[in-house]
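Chemist: Predicted model follows, preceded by the sequence.
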Amino acid sequence: MVSLGTLFAFAIVSLGMVCSPGPNMIYLISRTLTQGRIAGIISLLGVMLGFLIYIMATMLGLTALFTAVPVFFETVKFAGAIYLLWLAWNAIKPGSASILEPRKLAIDPPRKLFLMGFMTNLFNPKIAVLYVSLLPQFVDPARGSLLLQSATLGFTQITVSFIVNLLIVCTASKISVWFGTRPTWLRVQRWLMASVLTGLAVRLAFEHGK
């Protein structure tokens, strides 16, 4: 069983990831501002289904694969660290736009909203990094079933992500207006997210597989 300390640490990592710039947040903010809060919530439900797919994949073999093939684990680990650093650079590079500067989207029916939310998350490389590279770092074979540990960590991440993204959907308009009139805070947001991503990348690069 996952210890409370490990669970808390993974929840903090999950919080850092969900608050960092990425396709999910851009899509949910843009969709909510374009089509309304209900559309944002439907899209969010699609995003959550994408997380469930990743949890199932993790439970059905990723951890076992890393244990059997350490070289594969090391490759994925460093690739994930490089990707996180790339995200950090894109958040602060000259001319970069804030995630709070939404894109214009077409008006879509509920079924398409759900599907787009699902596809956005399923093909989100940041989430792949979280489940393929970061989650296995918190699994300890000495503490029992790897299947149960992966499920516990996965559902912890889903809970954190759902709460944060629901808050974003419910306050997207206010957040966009507030930050839009305060360019200094937009710069702070970009640097804060870049710092979180860099910290995660460093932790990942120097973490040893269990």
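Modeler: Looks like it came in fine.
Chemist: going forward, measure contacts and count neighbours with C-alpha atoms only.
Modeler: OK.
Chemist: check contacts around Ala172.
Modeler: Contacts for Ala172 were tallied using CA atoms under 8 Å, 6 or more residues apart in numbering; they are 29, 32-33.
Chemist: now these as CSV including secondary structure and distance to Leu62?
Modeler: Listed next are the contacts of Ala172 as CSV, based on DSSP: H, G, I helix; E, B strand; the rest coil; distance: CA to CA, whole Å:
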residue, secondary structure, distance to Leu62
Ile29, helix, 32
Thr32, helix, 34
Leu33, helix, 37
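Chemist: adding another structure so you can compare the two:
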Amino acid sequence: MPDLSSLWWFFTASLVLLLIPGPSVLYVTGRTLDQGRRAGLLSTLGLACGDLVQVVAAVVGLSALVASSETAFSVVKYAGAAYLAWLGVKRLRAPDPVPAEDVPATPDATAPHAAAPARTPRLFSDGLVVNALNPKSTLFFLAFLPAFIDSGRGAVWSQTLVFGLVFVVVGMATNAGWALLSSLLRTRARQSRGFLRAERYVLAGVFFLLAAATLATGLTGD
């Protein structure tokens, strides 16, 4: 079990690192601006579970195996990039939302209507897959976390699990904060018709940007 001092320093370092806008922040803010606070918070939960998958992989040694194999690392990297690109294309193909005041009070099958919100399971699973297949997370748990491991404090796997869980909780808290902030900005911005038309392009652009960043990730962390 890590000592309190190590836990505190790891918590502080993780908080500083996660407060800096990165892939997870872009993903959460993009989802929130496009689909609202609920979508952002559900995406946050999915991302946290994706990080948890990475933690478990680090505990059992899968992260080390992936990082030590160029082929395995490439499979994870390209799978993650392809999934993000698919999400981007899917969002581009979705219809533009219609302002509430333009929606007729009486349902009409031929009238335009607001785009249906993404379902809860989809919002959660998208976030989970995005982080579970994020090669940057794999490299993080291999390059950053070991610096806090003390072999004299017990089994390495148990310390890795504890530090990993701390990281997951901190990440969930910071991403939720970004989601709430983005929700406030969205409430104001949605008064503009231009923003309503741009919503899907904003999120699609975020997905494509994250896909490009994933492809640029190498075993050296470049």
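Modeler: Received the coordinates, thanks. All values reported here derive from a predicted model rather than from experimental measurement.
Chemist: sorry, back to before: who wins for most neighbours among the contacts of Ala172 of the first structure?
Modeler: Greatest neighbour count in the contacts of Ala172 of the first structure, by other CA atoms under 10 Å, goes to Ile29: 27 neighbours.
Chemist: didn't that one look like it was pressed against Cys170?
Modeler: No. Using CA atoms under 8 Å, Ile29 of the first structure makes no contact with Cys170, being 9.5 Å away.
Chemist: any idea which residue sits dead centre in the second structure?
Modeler: The residue lying closest to the centre of the second structure (CA atoms, centre = their mean) is Ser24, at 3.7 Å.
Chemist: any idea how far that one lies from Gly61 of the second structure?
Modeler: The gap separating Ser24 of the second structure from Gly61 of the second structure is 24 Å, by CA to CA, to the nearest Å.
Chemist: what's the answer for Ser14 of the second structure, then?
Modeler: Ser14 of the second structure sits 21 Å away from Gly61 of the second structure, going by CA to CA.
Chemist: same question, Phe141 of the second structure
Modeler: Distance, Phe141 of the second structure to Gly61 of the second structure, using CA to CA: 11 Å.
Chemist: Specify which residue of these two has the higher count of neighbours.
Modeler: Ranked by neighbour count (other CA under 10 Å), Phe141 of the second structure and Gly61 place Phe141 first, with 23 against 13.
Chemist: any idea what sits nearest the more buried one, other than its immediate chain neighbours?
Modeler: Excluding the flanking residues, the one nearest Phe141 of the second structure by CA to CA, 6 or more residues apart in numbering is Ala58, at 6.7 Å.
Chemist: close enough to count as contact, the one you found and Ala67?
Modeler: No. Using CA under 8 Å, Ala58 of the second structure is not in contact with Ala67, being 10.6 Å away.
Chemist: joint contacts of these two?
Modeler: Contact criterion CA under 8 Å, 6+ apart; residues shared by Ala58 of the second structure and Ala67: Thr138.
Chemist: How is Leu105 of the first structure assigned, secondary-structure-wise?
Modeler: coil (DSSP: H, G, I helix; E, B strand; the rest coil).
Chemist: Show where stretch 141-150 of the first structure falls in the second structure, residue numbers please.
Modeler: The alignment of stretch 141-150 of the first structure onto the second structure (TM-score structural alignment) spans residues 151-160.
Chemist: so how far is that stretch from its chain's centroid?
Modeler: Relative to its chain's centre, stretch 151-160 of the second structure lies at 28 Å (CA atoms, centre = their mean, to the nearest Å).
Chemist: Give me every residue in contact with it, excluding its own residues.
Modeler: 1-3, 55, 58-60, 145-146, 149-150.
Chemist: Could you tell me which residues within that stretch count as buried?
Modeler: Residues of stretch 151-160 of the second structure classed as buried by neighbour count (16 or more other CA atoms under 10 Å): 156, 159-160.
Chemist: Can you give me the end-to-end span of it?
Modeler: By CA to CA, one end of stretch 151-160 of the second structure lies 11 Å from the other end.
Chemist: returning to what we had before: which of the contacts of stretch 151-160 of the second structure tops the neighbour count?
Modeler: Counting neighbours by other CA under 10 Å, Val55 comes out on top of the contacts of stretch 151-160 of the second structure with 26 neighbours.
Chemist: which one is it nearest to, not counting chain neighbours?
Modeler: Using CA to CA, 6+ apart and skipping the chain neighbours, the partner closest in space to Val55 of the second structure is Gly164 (5.4 Å).
Chemist: how deep is the one you found tucked in, by neighbour count?
Modeler: 22.
Chemist: Verify the stated contact: it with Ala57.
Modeler: No. If you go by CA under 8 Å, Gly164 of the second structure and Ala57 don't touch, sitting 10.5 Å apart.
Chemist: No more questions from me, cheers.
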